[in-house]
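Undergrad: Using only what follows, build the 3D model:
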Amino acid sequence: MLSEKFIVELGIALQAQNHLLRKLASATSEIGSKLTNIEQKLSDTGVASEQLQALEKLMSDLEASQDWLEVEDFENFNVDQILGLYKQRQKHISVELIKIGFNDWESFVRQCQAYTLSQGIDPLAPYEALLTEADFEVLKEESFNAQFRWDKWDYIFVGASGILASLTDYFLVKIPTTLTTGQYAGQTSSPITEWIKKYDTTRGDDWFASWAQNLAETCKVPYDSMSYVDADSIKRITGIFPKSHRLQSLGHDPVLGFIFGVLDIMRGTITGFSYDRLTHSHTWLQGAVWSNLEPINLIEAILRQIGHLISDVATPMGLPAPFMTLIQGINVGSFGKGRHTIGELARWMYLNGYDFRHFLVSGITPAVIEIFLRAYIMLRHYAEHGEQRVNLTSHPKYRTMLLLAHGIATAGNAGKITLMQGNPLAINYAEWMAFIRYLMPSMKYWLFDQYQLKIEHLENINTNEWEQLLKSSDDILAAVTALDYPTVTLGKL
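TA: Here you go, the predicted structure:
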């Protein structure tokens, strides 16, 4: 870790050197004559090189004829002459260092500070003062944010996809059921949901209806019961009736059912919530249903769970939307004229047709964004980066684009709810889930990953520059060694 004192000293030295370099750049016409003088001064070093080459030749000759050498041949050989040549070269280098005024770091800093003061330069100016306009442009293009910068086309396609999804939600998804009475009377249902719900496996005679009816008979499950055994007596679940039993049992949830439903099948129990109309609250419950349970392995339980869900999906009440069975347990909030809790709203929505089939229809809204915007992003990425693979949901820019588009769609859904007098059936459950899906990793990126990725980006730039410097050095060394220059090599005495 660099100390603050060293950073300040380094800044002073760099300010002085920067000023000198700029002065040299503006006085290039005078360099020619100065180089001539420098060449004359350095000509003495050529003499030392010639002497070393002569000694090398002599040593080579000695090595080639060492078998014929005798002790008398070394009587006039003076080793101190060789050491003197190297001392002379070392002294010459020391003289050159003294000429530029460099004795040690502290004296060098003092000289730089004196120079900056004499030239009217602020010795404590920021490092940015050393950069030119070209340098700023390079830094701008190599910055971490440059790779995530948006242009006008990004904004256009994000806005267009979000608005198109909102229009789809309002005109196509609508609500699951046409309401003829009550506060929301006159609001019409989605034509797609209405068309899907016309198919009823309990009344159909086609192959799928026959298959579903057969599954209903063979895939019996304990959580289909509306009562359970409590202290050796059969107790009915509070608030349950045929239309609500699928909502109140977690086994009927299309997602959670593969956890709680499978466990209930293996244990012969029912897991879910009771509902008390007086207290307006849902209470967690779990009770035994099958007393003479035969052992059921995990694979059989999963297959029975799948078969039972298939048999229920196209019935008049259908299956609840994913996680709606769990949401009913949230006994907080006060919405509408009746001051209903979130759990009561979930119950009311399911009883009024908001089932798994309408959830699939509401998925059209996020699907519009995913198809429309992802197609643009992938084509844009291919045009700019070729066939380089990229995970759109992990790329900060692309994920933010998808998040903003879904944010526009969720805002549009909030407007739809307002226009429909706050009808909970107007909630686009699938769109809100898609928005949260992109919001959570984006928050993690903004709070934590962003700084780490910035450091990694800078390290990558430094690594690339260092590798380029090493490559350039290797190229220069290869070019120099390819030239036929005489080399100086010390022989063995």
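Undergrad: use CA for all of it now, contacts and neighbours both
TA: OK.
Undergrad: ok, now which ones touch the closest residue to Ser291 other than its chain neighbours?
TA: Leaving out its chain neighbours, the residue that sits closest to Ser291 by CA to CA, 6 or more residues apart in numbering is Gly268, at 7.3 Å. Contacts here follow CA atoms under 8 Å, 6 or more residues apart in numbering; on that basis Gly268 touches 221-222, 288-291, 293.
Undergrad: Just the ones in helices from those residues, please.
TA: Of the contacts of Gly268, none are assigned to helices by DSSP state H.
Undergrad: Let's see this one next, to set against the first:
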Amino acid sequence: MAAVWYDTTIDGAVADGLGATRKSGWMRAWERAGKRLPIDYTGPGFGGRAHRVRSPGHDLGRPFEALRQIRAGEFRGVRWDYGDKYDVTVGGRFREVDSLAEALVLWAQHLAADVVTPMSLPMPGSSWLYELDNRALRKFAHEVYLGTSAGNGLNVRSGILTPSLSVITTEVILRTHVHARAYASTGSARLDEREQARRTELLLAAHSLVGAASAGKTLTRMIILDDRKGMALRHVNVPVLLRMGCLAVQVAHDRWTQSRAVAQDWDALAAGLMQ
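TA: Predicted coordinates for the structure are as follows:
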């Protein structure tokens, strides 16, 4: 719960930790290897602090487009000028890559070198929103990633990596507690089906509390902020919401399996009485 209310502070610490890796030799080597790639084009209409949100090659949700550009040595993007959409293609100045495997390695190295920077990477799908013929969505994608200062917006670090820490912490604490209690009771840390189902329910309850706190803070920030209300979305804990969904499905499946087992037991009892 504390991780939700102090998520900005924690994200700052994570950013500092990741930033320290930029000075390492291997990260510098990756950064050099990823230079002169077309996805890093920052010409007219594609520069600035938020240039990555306008580059499909920096979008984790569009790997095929990124790899195509790297292999062809050609940047492709969309520029908006007073509501008019222009498809931009820039080639002839970037290196070409022959194999798909090499392109994949270069892309991974480039993204790794970018994710440790203060601006990190935009959330998956951001470049797609920026290319839509809807000014409100384009402005939303740009402003949410840009933030009020460098790295203060919604990005892969603040939206996925940092919130994942609360998910991992909750999982470790609850799983350790459940298995330790089982070991104290039976002398074995292994759980039977009933205890496994109970563990899943406890995990769902714990993650739901964190998710509720995250939603509450997001709503509060939306009410307080006069402008840039979209900035409140950086407090949404996406990993915990995904984990809640998976656990909810598992709980529903466990209860359905248990109800079927009970029904079969009653059918077997009835059959025995009829004999």
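Undergrad: now, among the contacts of Gly268 of the first structure, which is nearest to Phe136 of the first structure?
TA: Comparing those against Phe136 of the first structure with CA to CA places Val221 closest, at 69.5 Å.
Undergrad: how close does the closest one sit to Pro322 of the first structure?
TA: 19 Å (CA to CA, to the nearest Å).
Undergrad: next one: His92 of the first structure
TA: From His92 of the first structure to Pro322 of the first structure the distance is 85 Å (CA to CA).
Undergrad: Equivalent analysis for Asn464 of the first structure, please.
TA: 48 Å.
Undergrad: next one: Tyr115 of the first structure
TA: 74 Å.
Undergrad: before we move on, what about Leu439 of the first structure?
TA: Counting by CA to CA, the gap from Leu439 of the first structure to Pro322 of the first structure is 19 Å.
Undergrad: got it, and Thr341 of the first structure?
TA: To Pro322 of the first structure, Thr341 of the first structure is 19 Å away according to CA to CA.
Undergrad: Kindly report the same for Leu425 of the first structure.
TA: 15 Å.
Undergrad: which SS class is Gly61 of the second structure?
TA: coil (DSSP: H, G, I helix; E, B strand; the rest coil).
Undergrad: any idea what it aligns with in the first structure?
TA: The equivalent of Gly61 of the second structure in the first structure is Leu256 (alignment by TM-score structural alignment).
Undergrad: Quick one: map Leu104 of the second structure onto the first structure.
TA: Counting by TM-score structural alignment, the partner of Leu104 of the second structure is Ile302.
Undergrad: the strands in the second structure, which residues?
TA: Here the second structure has its strands, by DSSP state E, at 74-81, 84-91.
Undergrad: and among these, the most buried is which?
TA: Among these, ranked by average contacts under mean count of other CA atoms under 10 Å, first place goes to strand 74-81 (a mean of 18).
Undergrad: Give me the angle between that strand and strand 84-91.
TA: Interaxial angle, strand 74-81 of the second structure versus strand 84-91 (axes from the mean of the first three to the mean of the last three CA atoms, to 10 degrees): 160 degrees.
Undergrad: re earlier: of Val221 and Pro322 of the first structure, which one has the most company?
TA: A direct count of neighbours by other CA atoms under 10 Å for Val221 of the first structure and Pro322 places Val221 higher, at 23 against 19.
Undergrad: how close does the alignment partner in the second structure of the more buried one sit to Phe75 of the second structure?
TA: Taking TM-score structural alignment, the alignment pairs Val221 of the first structure with Leu37 from the second structure. Using CA to CA, Leu37 of the second structure is found at 9 Å from Phe75 of the second structure.
Undergrad: what's the answer for Ser185 of the second structure, then?
TA: Relative to Phe75 of the second structure, and taking CA to CA, Ser185 of the second structure is found at 62 Å.
Undergrad: re earlier: I'd say the match of Val221 of the first structure and Phe94 touch.
TA: Yes - using CA atoms under 8 Å, Leu37 of the second structure is in contact with Phe94, at 6.0 Å.
Undergrad: Give me the distance between stretch 158-171 of the first structure and the centre of its chain.
TA: Averaging C-alpha positions (CA atoms, centre = their mean, to the nearest Å) puts stretch 158-171 of the first structure 26 Å from its chain's average.
Undergrad: Going along the chain, name the helices of the stretch 1-150 of the first structure.
TA: Using DSSP state H, counting those that start in this stretch, the helices of the stretch 1-150 of the first structure run over residues 4-26, 31-41, 43-64, 79-99, 105-118, 133-142.
Undergrad: For the fifth one, list every residue counted as buried.
TA: Neighbour-count burial for helix 105-118 of the first structure flags 108-109, 111-113, 115-116 (criterion: 16 or more other CA atoms under 10 Å).
Undergrad: now, the most widely separated pair of the residues you listed?
TA: Spanning the widest gap among the buried residues of helix 105-118 of the first structure are Phe108 and Thr116, at 12.4 Å by CA to CA.
Undergrad: which helix in the first structure runs the most residues?
TA: Longest helix in the first structure, counting by DSSP H: helix 450-482.
Undergrad: circling back to that earlier point, Asn155 of the second structure is nearest to which of the strands of the second structure?
TA: strand 74-81 (20.0 Å).
Undergrad: And the contacts of that closest one?
TA: With contacts defined as CA under 8 Å, 6+ apart, strand 74-81 of the second structure is touched by 38-39, 41, 45-46, 54-56, 69, 85-92, 94, 131.
Undergrad: same thing with stretch 192-206 of the second structure?
TA: Here stretch 192-206 of the second structure makes contact (CA under 8 Å, 6+ apart) with 170-171, 174-175, 178, 244, 247-248, 250-251, 254.
Undergrad: Repeat the analysis, applying 6 Å as the threshold.
TA: Contacting residues not belonging to stretch 192-206 of the second structure are listed as 244, 247 [CA atoms under 6 Å, 6 or more residues apart in numbering].
Undergrad: buried set for it?
TA: Neighbour-count burial for stretch 192-206 of the second structure [16+ other CA under 10 Å]: 197-204, 206.
Undergrad: now the helices for the stretch 1-150 of the second structure?
TA: Using DSSP H, counting those that start in this stretch, helices in the stretch 1-150 of the second structure cover 2-5, 7-20, 25-33, 63-72, 100-115, 126-131, 135-146.
Undergrad: Now the fourth one on the first structure. Mean distance?
TA: By that I understand helix 63-72 of the second structure. For helix 63-72 of the second structure, the mean deviation from the first structure after alignment is 2.8 Å (mean CA distance after the TM-score superposition for the first structure).
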